[in-house]
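> predicted structure and sequence below. I'll ask about it afterward.
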Amino acid sequence: MTLEETMLNQELENVDLSKITALQQKRTIAFINHFVLTNVQFLNNFMKKCEQKLMNFERKLEKVNAAMVLLEARLSSIPELNTPTPATEDIVDSKPAAEAQDTLPKEDAPTTDLPQVETTTESTEPTETKQARPEYDRFVKMVQVGVPLQAVKLKVGLEGLDPNVLDEILGK
């Protein structure tokens, strides 16, 4: 303890508390009321701002959901996406012929066949794995049509499926 503290303690011991006048009750109540009022106003404003932000976020989320529903409706109206194509079997059968063309020297191989070979090898991988997981077919079609992958993954998650399986199907 410092010297000041000891002197203060000694003075307080010598003071008769019954002779000291009481604090003004009206003034004390006014301070407490002011404190409570300002804190309640602050909390009400804070709550109002939070609620407004949540409502704005909810509106944006509803707009995104409506856009996804419209997109799904548009995708379901495309007949090529709703029916399985028998052309996938032809692509798998033509793969050995395409590999034989790759063994030819580049001068002999026509340049128009090279891009076709690349697209056929890419399209055969998803079809092989799609047969094992038919519930992911429409999501793969959404990605092929041009829907952003992250949006499709979000939709896969909302459907209760694993978004990582979609990555495996797409070969990414």
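Looks like it came in fine.
> can we go C-alpha only for contacts and neighbour counts from here?
Noted.
> report the separation between residue 140 and residue 95.
22 Å (Cα to Cα, to the nearest Å).
> which one of the two is surrounded by more residues?
residue 140 (21 against 15; other Cα atoms under 10 Å).
> second one coming, line it up with the first:
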Amino acid sequence: MSDYKMPIIEPTIDYTKVPPINQKRTVSFINHFITHTVTFLNKFALCCEERLFEFENKLQKLEASLEILESRLSSIPGLEQEHCKESNNVNKNDTSKLEEVEVRNVDEPDNSEVDSKDEETKVQSAAKDPRYEKYLKMLHVGVPKQAVKLKMEQEGLDTSVLE
């Protein structure tokens, strides 16, 4: 401390008699602090932007590979026939479920019966709808359900059909 010509402050010293710190020195400390803080924040922002850019590139590659996979799946001719057979089986199962729902809904109020019928008809119409055909095919081939839902949401389709 004596090297800097600063007095040692003790509790018994009157602070009014202690000379103030040199203003140039105080300003240089503040400037040093500000420049180092700004440098750190700039490096941090750059690092964050680089990571976001990397993740964006990875996401674009993933989307591109998903598009390639979809095109490969659509090029397989045997899947369409199997899908039609499967959709017929699904329709038969849906109608049997619809009959079960109708039997159960006899004791329930009318509004729930209408809701369940609407859902069942929605599922049946979606199974026949060509827009949903490729998504059902994707599920049949083994594409994860969550990925199919995400793709459906991107194209603005109802994902509750998959349930």
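Okay, I see it. Note that this is a predicted model, so its numbers are computed, not measured.
> how many neighbouring residues does the aligned partner of residue 63 of structure 1 in structure 2 have?
Residue correspondence to structure 2 (TM-score structural alignment): residue 63 of structure 1 is matched to residue 61. Neighbour count of residue 61 of structure 2, defined by other Cα under 10 Å: 12.
> tell me the contacts of residue 141 of structure 1?
Shown in contact with residue 141 of structure 1 (Cα atoms under 8 Å, 6 or more residues apart in numbering): residue 81.
> need the three-state assignment for the residue in structure 1 that residue 46 of structure 2 lines up against.
Mapped onto structure 1 by TM-score structural alignment, residue 46 of structure 2 lines up with residue 48. State at residue 48 of structure 1, reduced to three classes by DSSP: H, G, I helix; E, B strand; the rest coil: helix.
> residues contacting residue 48 of structure 1?
Residue 48 of structure 1 neighbours (Cα under 8 Å, 6+ apart): none.
> for residue 166 of structure 1, the count of nearby residues, please.
By the criterion of other Cα under 10 Å, residue 166 of structure 1 has 23 neighbours.
> so it is in contact with residue 143, correct?
No - under the criterion of Cα atoms under 8 Å, residue 166 of structure 1 makes no contact with residue 143, lying 10.0 Å away.
> which residues do the two both contact?
With the criterion set as Cα under 8 Å, 6+ apart, the contacts of residue 166 of structure 1 and residue 143 do not overlap.
> coming back round to it: the match of residue 46 of structure 2 and residue 133 of structure 1, how far apart?
47 Å.
> cool, and residue 123 of structure 1?
From residue 123 of structure 1 to residue 133 of structure 1 the distance is 16 Å (Cα to Cα).
> would you quantify the distance from the aligned partner of residue 24 of structure 2 in structure 1 to residue 33 of structure 1?
Using TM-score structural alignment, the equivalent of residue 24 of structure 2 in structure 1 is residue 26. With distances taken as Cα to Cα, residue 26 of structure 1 is found 10 Å from residue 33 of structure 1.
> now swap in residue 143 of structure 1 and tell me
Taking Cα to Cα, one finds residue 143 of structure 1 at 62 Å from residue 33 of structure 1.
> need the next SSE after the helix or strand hosting the match of residue 63 of structure 1, C-terminal direction.
Assigned by DSSP states H and E, residue 61 of structure 2 belongs to helix 23-74. Next in sequence after helix 23-74 of structure 2, counting helices and strands by DSSP H and E, comes helix 77-104.
> from the chain's centre, how far out does that next one sit?
32 Å (Cα atoms, centre = their mean, to the nearest Å).
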